[in-house]
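K.L.:
From the sequence below, what's the structure:
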Amino acid sequence: FVVKIPAGLAPEQAAPLLCAGVTVYSPLKHFGLTTPGLRGGILGLGGVGHMGVKVAKAMGHHVTVISSSSRKRAEAMDHLGADAYLVSSDGDAMAGAADSLDYIIDTVPVHHPLEPYLALLKMDGKHVLLGVIGEPLSFVSPMVMLGRKSITGSFIGSVEETAETLQFCVDKGLTSQIEVVKMGYVNEALERLERNDVRYRFVVDVAGSNIEEAVAAAEAPSN
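P.N.:
This is a model prediction of the structure:
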């Protein structure tokens, strides 16, 4: 597919928006969650989650980041502009936030319980799964019956939505937090990805890389 990059959007910024950006933009649009004033939750603060915060805020939403620890609190609120931060292991805080969210964008890619998060949704609230998980998730049916809540999912987005995402980000002045690396750094970048040591996307600068050196480095025996 070919998507035109709007004027004013650098190629290194366009690259992650073609995945992480449209992945959160698409369900917000498709499920009618673009109205200013909505209260949304972003579950998981990674490459997709950090764009979820930015896109939802740009739509005029009150955004709560939900995470398993308080480690990313300052990053979420001071740097990304989230309105609130909720630690899922804090029972009192979770109980205090019950029935407060119109939707949750769930970016967690590993098995996790749904019931604690379904309890956060208002009447007709939507829990949107974006993480690819290879084992069944479970919940008790009253968690969705009481409150007429929905569990649904979304995967990336259409070409049309991709173009809309790029233009939306230009119009709103949104950027993805990236680290630009050369081809010779790719192996180390992959190791850092395994350690979750990137905020929040690597972008490979192919044009600015010495390909021959990169190939030689990749083929060199490791110590």
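K.L.:
CA atoms for contacts and neighbours, from now on please.
P.N.:
Noted.
K.L.:
Against which helices or strands is the helix or strand that contains Ile105 packed?
P.N.:
Per DSSP states H and E, Ile105 falls inside strand 101-106. With contacts defined as 3 or more C-alpha pairs under 8 Å, 6 or more residues apart in numbering; DSSP states H and E, strand 101-106 has these neighbours: strand 39-43, strand 121-129.
K.L.:
who's in contact with that strand?
P.N.:
Strand 101-106 has contacts (C-alpha atoms under 8 Å, 6 or more residues apart in numbering) with 24, 33, 38-44, 49, 52, 117, 120-131.
K.L.:
hmm, who's touching the helix ranked longest in the chain?
P.N.:
Identified as the longest helix of the chain according to DSSP state H is helix 159-172. Defining contact as C-alpha under 8 Å, 6+ apart, one finds that helix 159-172 is touched by 1, 3-6, 8-9, 14, 17-18, 21-22, 25-26, 55, 58, 175.
K.L.:
Please generate a structure for the following sequence too, so the two can be compared:
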Amino acid sequence: MSSATANEDCLGWAARDESGVLSPYKFSRRAVGRDDVSIKITHCGVCYADVGWTRNKNGDAKYPVVPGHEIAGIVREVGTDVHHFKVGDHVGVGTYVNSCRDCEFCNKKLEANCAKGAIYTFNGIDTDGTVTKGGYSDYIVVHERQVFYNVVTLLQENETIAIALPGFKGIPQELIVYCFTIPDSYPLASAAPLLCAGITVYAPMMRYKMNQPGKSLGVIGLGGLGHMAVKFGKAFGLNVTVFSTSISKREEALSLLGADKFVVSSDQEEMQALVKSLDFIIDTASGEHPLDPYISILKTAGVLVVVGAPSELKFKPVGLFIEMRTIAGSVVGGTKDIQEMLNFCAAHRIYPQIEVVPIQYANEALERLVKNDVKFRFVIDIENSLK
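P.N.:
This is a model prediction of the structure:
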């Protein structure tokens, strides 16, 4: 059923200024249209992006900011034209809730890289001109849209089609959804961090074919993203080496996460011993750090992908062109990758390490996140604490 009637109040927690302090806040979501899915949020992961925009680190905060883009929940209402979801389904929402659906990247299922700009789940500008508000709230409304070949395209591709019936929109091309099916067997609390931390490392691993058993993976940093890279690496059958500045993380890397090797990145002897030994490195570290030591560890034609967010990275290019090495960047993933990852995690029982907290703990959780005091992802229990 669809209720395109008056909006109802939505309860969330928002930051009102650059202090970033969150407190209860009531606002309106749009009414459920014919292409919309309304989701009761049960859990929301805490990402460093929540710190960045609530505290205006990027200079573009649109207060009040309701953060949260690692959302898991249950469908509570669908529009009349929605056929992919039904009330009661378990679903997730990630870092974006819309895109143009017509550019070269959207057509390749790379909606995060939409040429016209993906619409972010919070602090973005939606199609109706309103500011999007995220998962630190009790429900959210997102699109399910079916893309059609238009009549002109059909005539160009098939000259035998000459007449369109009245009301004919075209032939269905594909379904583009901005929420994703979470398998019933997979806990919703565990699913939430996959929608950002998980997909951010999964997408580049798949892009560079780092799912082939026997290859070697290096992971720089062991936080929310890094620990998921280790888990995916082991599930893919890779030999995984973790790099960290903190020796205290050795036991977590080796015993808890199952990495094959742990290296203190400041130990020059340990680093030198690994020269030209790894196929692929994922750099999840957000603090300042040199790249040259890691570039030298790549094999010939090896790839280093940066998914962390340091303010600056420095390296000497000679280490790239002599050995045909590549440095690349990556940000989350497209809709196809996200659904594929959720299915993979459910099938292989891959679960992020989480600390579940109530919404009343959100400010402290953000402070602890800044201090890197979390193992490895906070998840807010929205359903049982936001009332």
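K.L.:
TM-score for this pair?
P.N.:
For this chain pair, the superposition-based TM-score is 0.91 by TM-score structural alignment, normalised by the length of the first structure; 210 aligned residues with a C-alpha RMSD of 1.0 Å.
K.L.:
so where is the longest helix of the first structure in the second structure?
P.N.:
The aligned range for helix 159-172 of the first structure in the second structure is 335-348, by TM-score structural alignment.
K.L.:
From what I see, Leu222 of the second structure and Ser244 are in contact.
P.N.:
Yes. Counting by C-alpha atoms under 8 Å, Leu222 of the second structure does reach Ser244; the two are 6.9 Å apart.
K.L.:
Settle it for me: which of those two has more neighbours?
P.N.:
A direct count of neighbours by other C-alpha atoms under 10 Å for Leu222 of the second structure and Ser244 places Leu222 higher, at 26 against 20.
K.L.:
And that one? What does it align with in the first structure?
P.N.:
Structural alignment (TM-score structural alignment) places Leu222 of the second structure against Leu45 in the first structure.
K.L.:
Report the secondary structure state of its match.
P.N.:
coil (DSSP: H, G, I helix; E, B strand; the rest coil).
K.L.:
got the contact list for it?
P.N.:
Counting by C-alpha under 8 Å, 6+ apart, Leu45 of the first structure has contacts Val65, Ile66, Ser67, Lys72, Ala76, Thr107.
K.L.:
can you put those in a markdown table and add distance to Ala189 of the first structure and secondary structure?
P.N.:
Output for the contacts of Leu45 of the first structure, formatted as a markdown table (distance: C-alpha to C-alpha, whole Å; DSSP: H, G, I helix; E, B strand; the rest coil):
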| residue | distance to Ala189 of the first structure | secondary structure |
| --- | --- | --- |
| Val65 | 26 | strand |
| Ile66 | 27 | strand |
| Ser67 | 24 | strand |
| Lys72 | 21 | coil |
| Ala76 | 23 | helix |
| Thr107 | 21 | coil |
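K.L.:
before we move on, the earlier item: so the strand holding Ile105 of the first structure corresponds to what in the second structure?
P.N.:
Under TM-score structural alignment, strand 101-106 of the first structure corresponds to residues 278-283 of the second structure.
K.L.:
For the matching stretch, buried residues please.
P.N.:
Neighbour-count burial for stretch 278-283 of the second structure, counted by 16 or more other C-alpha atoms under 10 Å, picks out Leu278, Asp279, Phe280, Ile281, Ile282, Asp283.
K.L.:
Relative to the first structure, what is the average displacement of it?
P.N.:
Stretch 278-283 of the second structure differs from its equivalent in the first structure by a mean of 0.3 Å after superposition (mean C-alpha distance after the TM-score superposition for the first structure).
K.L.:
neighbouring contacts of stretch 210-221 of the first structure?
P.N.:
Met183, Gly184, Tyr185, Asn187.
K.L.:
10 Å - rerun?
P.N.:
Stretch 210-221 of the first structure is contacted from outside by Lys182, Met183, Gly184, Tyr185, Val186, Asn187, using C-alpha atoms under 10 Å, 6 or more residues apart in numbering.
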